[in-house]
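S.K.: Predicted model and sequence below, questions to follow.
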Amino acid sequence: MPRQANKIYTSPWGDHAKVEPGSAWDYVCGYPTHSDCLEDKHPKLALHDLVTDEKWSYGDMRDWTTCIAAALLNGKLGLKPGDRVLLSHPSGPIFLILLFACLRAQLIPGLANPAYTPKEFLHGFKTIEAKAVLRPKALADAFKEAGISDDISVDTTWPPNERSKAQVWDLARGDVAKANKILADKGADRPVDWKKTAGIFFSSGTTGLPKAVCISHSNLLNEFKSYEHVPDFDTDPYQPHYVALPLFHVAGLLSWLFAGIMGRPVLFSYKQPLDPQLLMKHFDQSGAVQMMVVPPLLLGITKMKLMTDKTHPHVRFLIAGAAPLGPDLHKESMALFGGKPIIQVWGMSETTGAATKASPVEEIVVGSCGKIMPSVEMRIVDEEEKDVEDGQPGEVWIRGEINMVGYLNNPEATREMITEDGWLKTGDIGYVGPDGDSLHLVDRKKELIKFRGYQVAPAELEDLIQGHPDIADVGVVGVKDSNGTDELPRAYCVLGPNAKDKKKEDLAKEIVSFVKSKVSSQKQLRGGVVFIDAIPKNPSGKILRKDLRALSANDQAKPKPKL
């Protein structure tokens, strides 16, 4: 069959409506359709922290973000619109208040994981050339160790300390009218260029130090419109929205932003390490009928049977994203939920979140991460960057208004990522299923294990091994053979509660045999099985394979079970 040229996949749901230019702050805190949310006489709940039970109305959010924005521009740091700042604060309402204060001041926030090491904080600070740092007192020592001066740091500790004169909350005390005048005088009332950088996410860093991903207001608002155009996207402004994901990650932030644009009450429950029982308790309290989960959380909920069709009859569907969800876990979880949909979304920071999504009112294709979003295009290409034949795997490319502005101060990496005609090379290997619309992911291009000329996808083996009753979690990487010429699949496994008394040597052999009975020869665990206490992951649930490879490099030679 001759190779097809430029096979472009588009959304079966068509294109979304035109997006009116503006900023995310305008859409949440100043949009005309939200007048009922913002009137002081009709305060509507915007943010509710289920961990601390603190609540903020949309009016509170508008007023606090305005006053903090004025304080940031009028303070001793000499900040001005367009300056970049590093924001690191635990996820929850306070994080959003600080983030939207930056947007109101037309500052550009770089969102740093508060669990970063001093080295990672310094990398983020230098990469975005931050003029200031917004962080709580609990992170002061980490920033000090990183060599970042307290003189450019703003203390965001909550609740406020009445004796402090240096906290952002103290600096922001005052009336809103005065704050608005300061913002106007400082130039923060000028229309934003919505195509330029509004905020910065740091890429996952699963293979190295994170890059600074520049996202515009246009990216954010076009992503919302794409999401809104998918069938059965619920726009009821009174339906509670539950968020249990980190807000410095694109999936968590957009999950909140979409609810905020609609004027919904948003209830938060985020605590590290992830506690499935606590999250489900808070989900029950929220009154929400849907929830977005990362696959590790879904695995815990499923293994512990924390949600079934009998215990949660009101739940309409779950959304899984931010990391791969294998078909076996997908089927097992949906069966436990009585067949209720678990819809997948797929994307990355560089695509402002989801580029594909499934609809809960259409037939769920198990193992698929959905169909291309409205107003977005997709190609599947081979190593020569030519379009593959239908149904064949290749690298997924995406084009649309959701694609990032670029990597900050890294034009070479941006050119490697985005072609001259606007296609973003995601690095994910996937194929389109028989229906001609549903995308199925195989694995990350850089994470495939190469054994004797074959490509082995770690995600496939992980999904298989997770189905073993004695395994709670697993991560698979390739390790070099004795000649250093081939990669051998190795499984790092976490024991389940029922396997603690078993001999690890016997269980390792059992796992090897279990996999051998279900896969072809090149996919067998020739690198063996190693038991560890926990699989290293980033906050969104993606396995940190570089950490597993570091473990394998430090492992002493061990006898491998014969295959």
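M.R.: Ah, there it is.
S.K.: C-alpha from now on. contacts and neighbour counts both.
M.R.: OK.
S.K.: how deep is Asp382 tucked in, by neighbour count?
M.R.: Neighbourhood size, Asp382 [other C-alpha atoms under 10 Å]: 15.
S.K.: what ranges do the strands span in the stretch 301-450 of the chain?
M.R.: Counting by DSSP state E, counting those that start in this stretch, the stretch 301-450 of the chain has strands at residues 317-320, 342-348, 353-357, 371-372, 376-381, 394-400, 406-407, 424-432, 439-444, 449-451.
S.K.: Out of those strands, flag the one nearest Val529.
M.R.: Nearest to Val529 among those is strand 449-451 (15.8 Å), distances taken as C-alpha to C-alpha.
S.K.: returning to what we had before: between the strands of the stretch 301-450 of the chain, which one is closest to Leu297.
M.R.: Checking the strands of the stretch 301-450 of the chain against Leu297 by C-alpha to C-alpha gives strand 317-320 as the closest, at 9.5 Å.
S.K.: In the stretch 401-550 of the chain, mark out all the helices, start to finish.
M.R.: Ranges of helices in the stretch 401-550 of the chain, per DSSP state H, counting those that start in this stretch, are 411-417, 458-465, 504-516, 545-554.
S.K.: where do the strands sit along the stretch 1-150 of the chain?
M.R.: With DSSP E, counting those that start in this stretch as the criterion, the stretch 1-150 of the chain has strands spanning 9-10, 45-49, 54-57, 84-87, 108-111, 132-135.
S.K.: Then the stretch 451-563 of the chain?
M.R.: Assigned by DSSP E, counting those that start in this stretch, the stretch 451-563 of the chain shows strands spanning 454-456, 471-480, 487-495, 529-531.
S.K.: Of the ones you listed, which is nearest Lys542?
M.R.: Nearest of these to Lys542, taken as C-alpha to C-alpha: strand 471-480 at 10.0 Å.
S.K.: So which residue is dead centre in the chain?
M.R.: Ala251 (3.6 Å; C-alpha atoms, centre = their mean).
S.K.: List the residues that contact that one.
M.R.: For Ala251, the contact set (C-alpha atoms under 8 Å, 6 or more residues apart in numbering) comprises Leu245, Gly321, Ala322, Gly353.
S.K.: one more time with 10 Å, if that's ok
M.R.: By C-alpha atoms under 10 Å, 6 or more residues apart in numbering, Ala251 lies in contact with 243, 245, 257, 292-294, 321-322, 345-349, 352-354, 540.
S.K.: put this beside the first:
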Amino acid sequence: MLLPALGGALPDQREAIRVGDQTASWEQIRDAAAGIAGRIAGAPAVAVHATASLDTVVAIVGGLMAGVPVVPVPADAGPVELAHILTDSGAALLLAQTPPPVPLPIPVEPVDRARPGPSTPIAEPPGTATALILYTSGTTGAPKGVLLTRDAIGYGLDALAEAWAWTPDDTLAHGLPLYHVHGLVLGVLGALRVGCRLVHTGRPHPDRYATAGGTLLFGVPTVWSRIAADPVSARALAPARLLVSGSAPLPVPVFDRLRELTGHRPVERYGMTETLITVSTRVDGERRPGHVGLPLRGIATRLVDDAGQPVPEDGESIGELQVRGPTLFAGYLGMPEATEASHAPGGWFRTGDVATVGPDGQHRIVGRASIDLIKSGGYRIGAGEVENMLLAHPGVREAAVVGVPHPELGQEIVAYVVGDGVAAQALIDFVAGRLSWHKRPRQVHLVDALPRNAMGKVQKRQLLP
């Protein structure tokens, strides 16, 4: 069963889920979701307007109960993106309490939590059935629908529960969006599979994390950076059991500041929409700043160069990270050629990320091969290493590094920095004095803010000339 917390004997918890100021027991979630399931059973797919609400949780669980592929739609999706997702996914209807104020290609229905469920329970679908269709960010074209099976989700969550000692005694707290792997699969379905209480803070504000009472807290680097800058909220997290960071590399200075304020060394993990979470630090293992740990149970990883040849696992050599295992997606919806192109022989998925792996198996993600691996003057340089060094300067609050075409070097290192009272040349000299000379930025642009998406990831393509 994908969500055992909602089957059989319900856990004895008065409040199973809190989203903002809305609460529900396990029984209320099960019964409301059953009503949704009875309404949509047999549909080819159903879309859910994924706002931070209890209605979203009920609608998604209802789709999973019915065995209908669920298509979470970003709450802030623009009209073009929205139309593409609804049309491409083949969703029969959109479940939305307050529909988006634009023309839609499919019918819209409100989430009716009072609707009774079917008299006969719907049978659990096979593990190979599609559970979710999650859409990629569309950085290389129109967003692609990623098909995630029930088995892949269940296996991935169980492997994380082992790695993090995640049990029904935990209270999971986070304020992440409910339409992607981090906030939805880990942050909602994880709680429902493990059987622990969930507190969704509505928005990921430091003060809300501080008062959520979580033993297990999920955040992205932007969230943790804001918490690290709020000592009162950060210190309130000291009683927690585990702080987990993902979706992008956690800057080393933020890691160090959280350790100082909370007493916790954050756990980092790595994954993608197409692979779910494949690598993570263990609760009882080493938590090394800038590293995401070891492959989860059943997951294999390897590094290859541009020619597909193995890269030494010496902690220094950079290569493309490829992964293989039971958490991989079943393909891109309606795109067999793209699915085939995303795999190397032997079932290896090409992540498009570059990384290093040490002799002890510790993985460090450098970034996207297309933008975070800079080839300058014959050297292969990871943008993240330069960014972390810039962030070590006391006057730097944010930093993003890109490679810009250069007639002699191939690419030159260019940094965009949000800071206080810093000068461009001083930052260049700061990096040059601490890293290899060839890793220094050739240009530093001081800016008021860095472009970010809804997950807080820096949109580096917008920085390129």
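M.R.: In hand now; what should we look at? Everything numeric in this text was worked out from a predicted model, so none of it was measured.
S.K.: Let me see the TM-score of these two.
M.R.: TM-score for the superposed chains, counting by TM-score structural alignment, normalised by the length of structure 2: 0.91, backed by 461 aligned residues with a C-alpha RMSD of 2.4 Å.
S.K.: ok so, going back, dump the strands of the stretch 1-150 of structure 1 into CSV; add mean neighbour count as well.
M.R.: Putting the strands of the stretch 1-150 of structure 1 into CSV (neighbours: other C-alpha atoms under 10 Å) gives the following:
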stretch, mean neighbour count
strand 9-10, 18
strand 45-49, 23
strand 54-57, 16
strand 84-87, 25
strand 108-111, 26
strand 132-135, 24
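S.K.: number of nearby residues for Pro434 of structure 1?
M.R.: 10.
S.K.: Where in structure 2 does stretch 363-370 of structure 1 fall?
M.R.: Alignment of stretch 363-370 of structure 1 against structure 2: residues 286-293, by TM-score structural alignment.
S.K.: Now the terminal residues of the matching stretch, how far apart.
M.R.: 8 Å (C-alpha to C-alpha, to the nearest Å).
S.K.: that older thread, got the strands of the stretch 451-563 of structure 1 as TSV, with mean neighbour count and distance to His48 of structure 1 columns?
M.R.: Listed next are these as TSV, based on neighbours: other C-alpha atoms under 10 Å; distance: least, C-alpha to C-alpha, whole Å:
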stretch	mean neighbour count	distance to His48 of structure 1
strand 454-456	16	44
strand 471-480	23	32
strand 487-495	23	35
strand 529-531	20	40
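S.K.: I'd like to know which of these is closest to Ser91 of structure 1.
M.R.: Among the strands of the stretch 451-563 of structure 1, if distance is taken as C-alpha to C-alpha, the winner is strand 471-480, at 25.2 Å.
S.K.: returning to what we had before: now render the strands of the stretch 1-150 of structure 1 as a markdown table, adding distance to Val381 of structure 1.
M.R.: Formatted as a markdown table, these follow (distance: least, C-alpha to C-alpha, whole Å):
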| stretch | distance to Val381 of structure 1 |
| --- | --- |
| strand 9-10 | 12 |
| strand 45-49 | 43 |
| strand 54-57 | 47 |
| strand 84-87 | 36 |
| strand 108-111 | 32 |
| strand 132-135 | 41 |
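S.K.: sorry, back to before: of all the helices of the stretch 401-550 of structure 1, which lies closest to Tyr270 of structure 1?
M.R.: Of the helices of the stretch 401-550 of structure 1, nearest to Tyr270 of structure 1 by C-alpha to C-alpha is helix 545-554, at 24.2 Å.
S.K.: so what's Pro125 of structure 2 up against?
M.R.: Pro125 of structure 2 touches Met1, Leu2, Leu64, Met65, Ala66, Gly67, Val68, Ala131, Arg150, counting by C-alpha under 10 Å, 6+ apart.
S.K.: Return the residue of structure 1 aligned against the fourth one.
M.R.: Taking TM-score structural alignment, the alignment pairs Met65 of structure 2 with Arg104 from structure 1.
S.K.: List the residues that contact the aligned partner of Ala426 of structure 2 in structure 1.
M.R.: Mapped onto structure 1 by TM-score structural alignment, Ala426 of structure 2 lines up with Glu510. Glu510 of structure 1 sits next to His468, Lys504, Lys516, Val529, Pro561 when contact means C-alpha under 10 Å, 6+ apart.
S.K.: and the closest residue to the second one other than its chain neighbours, how far is that from Ile511 of structure 1?
M.R.: Read it as Lys504 of structure 1. Excluding the flanking residues, the one nearest Lys504 of structure 1 by C-alpha to C-alpha, 6 or more residues apart in numbering is Phe531, at 7.6 Å. Separation of Phe531 of structure 1 from Ile511 of structure 1 (C-alpha to C-alpha) stands at 11 Å.
S.K.: Please apply the same query to Cys214 of structure 1.
M.R.: Applying C-alpha to C-alpha to Cys214 of structure 1 and Ile511 of structure 1 gives a distance of 43 Å.
S.K.: So which of these two has more stuff around it?
M.R.: Neighbour totals were compared for Cys214 of structure 1 and Ile511, and Cys214 leads with 25 against 20 (other C-alpha under 10 Å).
S.K.: so the more buried one sits in a helix?
M.R.: No - counting by DSSP: H, G, I helix; E, B strand; the rest coil, Cys214 of structure 1 is located in no helix; its state is strand.
S.K.: Spatially nearest residue to it (excluding sequence neighbours)?
M.R.: Counting by C-alpha to C-alpha, 6+ apart, Ile200 is the residue found nearest to Cys214 of structure 1 once chain neighbours are left out, at 4.7 Å.
S.K.: Might one say that Asn222 of structure 1 is in contact with Ala354?
M.R.: No - assessed by C-alpha atoms under 10 Å, Asn222 of structure 1 is found out of contact with Ala354, at 11.1 Å.
S.K.: Quick check: neighbours shared by the two?
M.R.: With C-alpha under 10 Å, 6+ apart, Asn222 of structure 1 and Ala354 have common neighbours Ile402.
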